[in-house]
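K.L.:
I'll drop the sequence and a predicted model, then ask my questions.
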Amino acid sequence: MTNLQTDILVVGAGMVGASAALGLAQQGYHVSVLEPSPQHEVDYQGAYDLRISAITTDNIRMLDELGVWSELKSLRVQPFNQLAVRKEGQNWLTMGNADKPAVLGYMIENNVLQYALLKALQRHPLIEVIETSVDRLNSEQGWALTDSGQRIEFSWVLGCDGAQSKVRQQSGIGVAGRCYGQSCLLTIVQCTDPVAAKTWESFAGNGEIHAMLPLQGNQACLIMYGSGQQVATWQASQEQLQEALNARFSREIGDFTLLSHGSFPLTRQTALNYVRQRTILLGDAAHTIHPMAGQGVNLGFRDVRKLLAVLQGMDMADPEAEVVTRRALGHYAVARRADNELMAQAMDSIAWGFQRNTGAVPTARNLVLAALQRFKPGRTILSAYASGVWKI
C-alpha cells in the first residue's frame, strides 16, 4: 500500500469535479483527483453523445477563467440565442432575439466538456489525476483508501461523484427527495431543414413535456418526458419511436431521421448537509432536480464558483485557519442550498402550472403569459435569469 498526502482530494472528474479541482489548483492548493474512467478521448467528428448540457453564459465565463473555453469552443459546441416555452396549442413565449442575437449559452456534449477539462487537469502542475475509485473514506480523520490500494490523507475532500455519491454515503450524510414517476427520453435526430439556434419546451395537456435542443450539422436533441410505461412503449421499436417523435415535433422542425436514443428515470434529491466534517458536496452529489430546463449542471457549476469565491485568499490546508475556513464553508452551504432549492421548486412549480387544466390555474397562467408577451422588459429579465446573466 502506498501513501499520498494532498491538500484537497476531489472524488469524481466529471464536469463539476474537474472544474472545482482546476479552480482550487489555481488558488495554490495541491489537488488529487480520483476518477475510475477519465474521458481520455472523444470523437467530436462522429455521432453526437446523448448526454448534452445547455451551459449558460455565466458558467461559460467560469470555463474561460479556468483556461478551458479557448480550446473547448474549437470543438463541437452550438450556441443558442433564444428560449421559448408554451402550453401546447397556444402561442410561444419567446425570450431572446433572433435578429440581434446575444448568445444565452452553448449546447455542449458532456463527454466533449469532460475531455477538455481532463486535458487541463493533466497540464496543471499542482494536480494529480489517479484512475481509481474510493473504497473507504474517513472524513473526520481525513483519509481515504482507494480501490487500487492507495491511502490518501487530505485536509478536505470534495464529493463530486454523482447522485449515488459514495463520498456522501461514507461521510454519513443523508438525503431527502422523491421520485417524479416520470422518465426522460433523449433522442438525436438528423433534420432535413436547418435548426434555429433556439431551445424550446412545450407542455402537452396529457402531462407530457416535449423539448428541443439545437445541434450542429442540422441535428437536434429531441426530448420527451412521460411516465415510465409511456417511455417504454415509445422505445418498443425504432419505427414506433420515430412515429411518436413525428407526431410531436414534425410541425415545428420539419422532417427528420432518428439516429440514437436512451432514457432514464427522474428524481429530485437533496443532501441534508452540503458540508460535514471534512467533506464538501458539489453538483449531483449535493442535489438533483428535474432536468426540464437543463439547469442541473449549471447549478453544479455555480456550486464551484461559490466555493472558489468564499475560499479566495484563504488557506484551507492550515489547521490554524480551520475556524475561518468552516465559517466560509458555512456561507457556501447556505447560499448554494438557497439557490438550488429555489431552482428545484421553480421547475416543479412551472411543470405543475403548465400541466394543470382545472380550476383557476389555466386562467392565471394565460394571464401571465399574455402579460409577458406584451411586456418586453419582463421577457428580457427572464432570459437574463435563465442564462445566468443576472441572478436573484
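P.N.:
Cool, the structure landed. Numbers count the residues shown, from 1 in each chain.

K.L.:
C-alpha only now, for contacts and for neighbours.
P.N.:
Noted.

K.L.:
buried residues in the lengthiest helix in the chain?
P.N.:
Taking DSSP state H as the criterion, the chain has its longest helix at helix 322-355. Within helix 322-355, the residues that qualify as buried are 325-326, 328-330, 332-333, 336-337, 340-341, 343-344, 347-348, 351, 353-355, counting by 16 or more other Cα atoms under 10 Å.

K.L.:
residue contacts, residue 375?
P.N.:
Shown in contact with residue 375 (Cα atoms under 8 Å, 6 or more residues apart in numbering): no residues.

K.L.:
apply 10 Å and report the result again.
P.N.:
With contacts defined as Cα atoms under 10 Å, 6 or more residues apart in numbering, residue 375 is in contact with residue 369.

K.L.:
now the residue minimising distance to the centre of the chain, what's its secondary structure?
P.N.:
Closest residue to the average C-alpha location of the chain: residue 297 at 1.4 Å, with Cα atoms, centre = their mean. Per DSSP: H, G, I helix; E, B strand; the rest coil, the local secondary structure of residue 297 is helix.

K.L.:
surely it touches residue 53?
P.N.:
Yes: assessed by Cα atoms under 10 Å, residue 297 is found in contact with residue 53 at 7.1 Å.

K.L.:
overlap in contacts, these two.
P.N.:
Joint contacts of residue 297 and residue 53 (Cα under 10 Å, 6+ apart) are 110, 291.

K.L.:
residues contacting the residue lying closest to residue 56 once chain neighbours are set aside?
P.N.:
The shortest distance from residue 56 to any non-neighbouring residue, by Cα to Cα, 6 or more residues apart in numbering, is to residue 105 (4.2 Å). Residue 105 makes contacts with 53-60, 77-82, 386-388, as judged by Cα under 10 Å, 6+ apart.

K.L.:
alongside the first one, take a look at this:
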Amino acid sequence: MFDFCINGAGMVGAATALGLAQQGYQVAIIEQRPPQPFNVQQPPDLRMSAISVASVDLLKALGAWQHIETMRLRSYSKLSVWEHPDCRTDFDAKDAGFDRLGYFVENRLIQLGCHQALKAFDNVSWFSPAHIASFTRSNNADDTVSVTLENGETLQTKWLIGADGAESQVRQLAGIGISGWQYAQQAMGIIVEFTQPVTDCTWQQFTADGPKALLPMHDNFASLIWYDSAARLAGLSRLSSAQLKQAIITDFPPLDDDFTVLNKAAFTLIRRHASDYVIPGVILVGDAAHTINPLAGQGVNLGFKDVACLLQQTAHQQAYSDDFLSQLQSGYERPRKRDNRLMMSAMDGFYTAFSNNHAPLKWLRNGLLKLAQHTGPLKHQVLKYAMGLA
C-alpha cells in the first residue's frame, strides 16, 4: 500500500516524488520512458528550460541540484527584449541585487538529477518501464485507488498523482476536462554551435510573424527559437543545415559569431487548463494540469511552483488528516489555478499585442518597451516575478 503513486517521472514528477519521499511517505513511481544516461560527449538536447532562481532553490532543497550542476548548465544574468532596436528593455540581475536571473538546462539533465537524488530513499518504489492500463477510485476520499499496469500488476495507493505531461493519461482516465486552444503560430528550436563561448545574455526580438530568441547554453552552444506560421516552419524543417543557417542569417537579428546548425525540431503551441487539479484520489501537477505559451519560458517553473505548493500541504504528515481533500482544494488547487491562469493570460496578452502589424498597437508597444527601459522599480518587480521571487 502506497501513500502516493506518481505517474510520470519527468522533471515535475520526479521533483514531486523527492519531496514526498523526504516527508516520509511511501511513494511509487510509474515511468514509461526512462531517460538516456548522461555522457559528456553527447550533443545538447533540443528540449531545454529556463530555470528560475525559485526553481533552483526548490531543487537544492530536494537534493537534486547538486547532481544537475555536475553535468552541464548555463547561467544567465542579462535579458533583452525589443521590436525596434531603438525601443528596447534590458534587464540585468545586478540591478536587482542578484548574481543571475536563472539557468538554461536541458530537461533530461534536470530529470536525471532528480532520479539520482531519489536513489537515497528506500521508501520509493520504481515501476519502469511501465504504463497504466486503468485505475479505479470511488467518490469517497477515504478509499484507496487501485492502479492496474499493462503487465497486469496492481498497485494500491491513497492518492494517484498525474505528472504525465500535456496529454496526461491520468487526467483523461479520471475524466477531468480541459479548456484551451492551439495558437496560430508554432515554434522551432534550433541547436547551433558558435566558434566562441556565448555571452550570458538571452534576448528576444518581437516581429509580426512571431518572436525570435537566443538562449545561451554551455560552452559554445546556444538554442535559437523561431516562432512563425506552421507553413513557414514546415518549409524550414525541410532545409538542410547549410540552408537553414542561411535563413537564420537572413531573418534573425545579427549574431555575433559564425555558427553551425546541429539540430532542429518544430512543435505546436497549445494552451490547456484542467477544470480540476484535485478530485477524490487524484492530483494533477505540471503540464498535466496546465500548458502555457512558452514566450517567457515559464512553463516548467509553474510546474515547480505546483510542487512547492503541494509539498506545503503534505508536510508534517497532513496527507493522513480527515480533511486532506478539502485542504488540497483550498491550499493547492485554488492558489495554483489563480497563479497559472494569471500567467497564461499575461502570455496571451503578449502574444496578441506583438503578433501583428497594427500601426497604433505597434506604436504603443514600442513606447512601453522604451518607457520600461527607464523605469527602475517596474523593471525590478518584473525581474523578481520572472525569477519566481514575487
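P.N.:
Received it, and whenever you're ready, just let me know what you need. Remember, it's a predicted structure, so these values are computed and weren't measured experimentally.

K.L.:
what's the TM-score once they're superposed?
P.N.:
The TM-score (TM-score structural alignment, normalised by the length of the second structure) is 0.93; 382 aligned residues with a Cα RMSD of 1.8 Å.

K.L.:
which members of the contacts of residue 105 of the first structure occur in strands, if any?
P.N.:
Among the contacts of residue 105 of the first structure, the ones falling in strands (DSSP state E) are 53, 54, 55, 56, 77, 78, 79, 80, 82.

K.L.:
residue 60 of the second structure versus the counterpart of the fifth one in the second structure, what's the distance?
P.N.:
Alignment note (TM-score structural alignment): residue 77 of the first structure maps to residue 73 of the second structure. Shown here: residue 73 of the second structure relative to residue 60 of the second structure, a distance of 15 Å by Cα to Cα, to the nearest Å.

K.L.:
now for the equivalent of residue 294 of the first structure over in the second structure: which residues touch it?
P.N.:
Here residue 294 of the first structure is matched to residue 297 in the second structure, going by TM-score structural alignment. With contacts defined as Cα under 10 Å, 6+ apart, residue 297 of the second structure is in contact with 48, 49, 50, 51, 52, 104, 386.

K.L.:
alignment lookup: the second one to the first structure.
P.N.:
Superposed on the first structure with TM-score structural alignment, residue 49 of the second structure falls opposite residue 53.

K.L.:
what about that match, how many residues close to it?
P.N.:
Around residue 53 of the first structure there are 20 other residues, counting by other Cα atoms under 10 Å.

K.L.:
I figured it hits residue 110, correct?
P.N.:
Yes: the pair residue 53 of the first structure / residue 110 is scored as a contact, 6.4 Å apart, by Cα under 10 Å.

K.L.:
what residues do those two have in common as contacts?
P.N.:
Here residue 53 of the first structure and residue 110 share the contacting residues residue 297, scored by Cα under 10 Å, 6+ apart.

K.L.:
follow-up on the earlier one: surely the match of residue 77 of the first structure and residue 113 touch.
P.N.:
No: using Cα under 10 Å, residue 73 of the second structure is not in contact with residue 113; the gap is 11.9 Å.

K.L.:
higher neighbour count, the two?
P.N.:
Under the criterion of other Cα under 10 Å, the comparison of residue 73 of the second structure against residue 113 puts residue 113 first, with 24 against 18.

K.L.:
nearest residue to residue 36 of the first structure in space, please, no chain neighbours.
P.N.:
Leaving aside its sequence neighbours, residue 36 of the first structure is closest to residue 132 (4.2 Å, by Cα to Cα, 6+ apart).

K.L.:
neighbours of that neighbour, how many?
P.N.:
Using other Cα under 10 Å, the number of residues around residue 132 of the first structure comes to 19.

K.L.:
could you look up the SS state of it?
P.N.:
State at residue 132 of the first structure, reduced to three classes by three-state DSSP: coil.

K.L.:
likewise for residue 29 of the second structure?
P.N.:
Secondary structure for residue 29 of the second structure, judged by three-state DSSP, is strand.

K.L.:
which residue ranges of the first structure form helices?
P.N.:
Counting by DSSP H, the helices of the first structure are 15-26, 57-65, 69-72, 110-123, 166-170, 228-234, 238-253, 296-311, 322-355, 361-374, 376-386.

K.L.:
can I get those in JSON lines with distance to residue 215 of the first structure?
P.N.:
Below are these laid out as JSON lines (distance: least, Cα to Cα, whole Å):
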{"stretch": "helix 15-26", "distance to residue 215 of the first structure": "20"}
{"stretch": "helix 57-65", "distance to residue 215 of the first structure": "17"}
{"stretch": "helix 69-72", "distance to residue 215 of the first structure": "15"}
{"stretch": "helix 110-123", "distance to residue 215 of the first structure": "13"}
{"stretch": "helix 166-170", "distance to residue 215 of the first structure": "34"}
{"stretch": "helix 228-234", "distance to residue 215 of the first structure": "23"}
{"stretch": "helix 238-253", "distance to residue 215 of the first structure": "13"}
{"stretch": "helix 296-311", "distance to residue 215 of the first structure": "18"}
{"stretch": "helix 322-355", "distance to residue 215 of the first structure": "24"}
{"stretch": "helix 361-374", "distance to residue 215 of the first structure": "27"}
{"stretch": "helix 376-386", "distance to residue 215 of the first structure": "19"}
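
K.L.:
so which of those helices gets nearest residue 192 of the first structure?
P.N.:
Between residue 192 of the first structure and these, the shortest gap by Cα to Cα is with helix 238-253, which sits at 8.6 Å.

K.L.:
residue 117 of the first structure - how many residues pack around it?
P.N.:
By other Cα under 10 Å, neighbour count at residue 117 of the first structure equals 29.
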